[in-house]
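[1] build me a model:
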Amino acid sequence: MVTARWNGQVIAQSDATIVVENNHYFPRVAVNEHLLTDSETTSFCPWKGTASYYSLSVDGEENQDAAWYYPDPKEKAASIKDHIAFWRGVEVS
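    Next up is the predicted model:
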């Protein structure tokens, strides 16, 4: 079971993550979405497409743009559609 934690809270937990470029992408259904807040940040990967971001809000603290996902990934990255990955201090183990 792979778990993502930040600020003492479990953000996501799944035994069905997809690892791409050393990042665990969690199925959206395995993520505590009530801890996510929308962000206007985007980035671009040549082979995955345009990523959108979420910030985390846990116990009154915010971790800006700590989660990302590809709402419409390119064909080569189709397996990570409806999956979310984490960084910026989120512990994934």
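
[2] only C-alpha atoms from now on, for both contacts and neighbour counts.
    Will do.

[3] quick one, strands of this structure?
    Using DSSP state E, the strands of the chain run over 2-6, 9-14, 18-20, 23-27, 36-45, 49-58, 61-69, 83-86, 91-92.

[4] what is the third one packed up against?
    Read that as strand 18-20. strand 23-27 (3 or more C-alpha pairs under 8 Å, 6 or more residues apart in numbering; DSSP states H and E).

[5] let's see this one next, to set against the first:
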Amino acid sequence: MTVAKWNGAILAESDAVKEVEGNLYFPPDSVNREYLRESDTRSTCPWKGLAYYYDIVVGDDVNKDAAWNYPDSKPAAKEITGYVAFWKGVEVTS
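    Next comes the predicted model:
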């Protein structure tokens, strides 16, 4: 089981994560969205498409743009469409 945690909160856990470019992407239904708040940040990857970022909010603590996904990825990245990845101090363990 792969688990993503920040500030004591379990953000996601799954046995079906996908690794792309060193990042672990969690299936959409394995993510505790109560901790995610969509931000205005976007970035574009030439082969994955437009990434949407999320702030992680646990209590009064906010980790800005610490999660992202590709809700409508390009065909080359269709396997991670809607999957969520984490960074910026989020602990991901298997």
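
[6] any idea which of the strands of the first structure is most buried?
    Neighbour counts (mean count of other C-alpha atoms under 10 Å) averaged over each of these peak at strand 83-86, with a mean of 25.

[7] that one vs the second structure, mean deviation?
    Following superposition, strand 83-86 of the first structure is found to deviate from the second structure by 0.3 Å on average (mean C-alpha distance after the TM-score superposition for the first structure).

[8] nearest to E75 of the first structure, out of the strands of the first structure?
    strand 49-58 (9.2 Å; C-alpha to C-alpha).

[9] that closest one vs the second structure, average offset?
    Strand 49-58 of the first structure differs from its equivalent in the second structure by a mean of 0.5 Å after superposition (mean C-alpha distance after the TM-score superposition for the first structure).

[10] show me what that strand is packed against.
    Strand 49-58 of the first structure is packed against strand 36-45, strand 61-69, with contacts defined by 3+ C-alpha pairs under 8 Å, 6+ apart.
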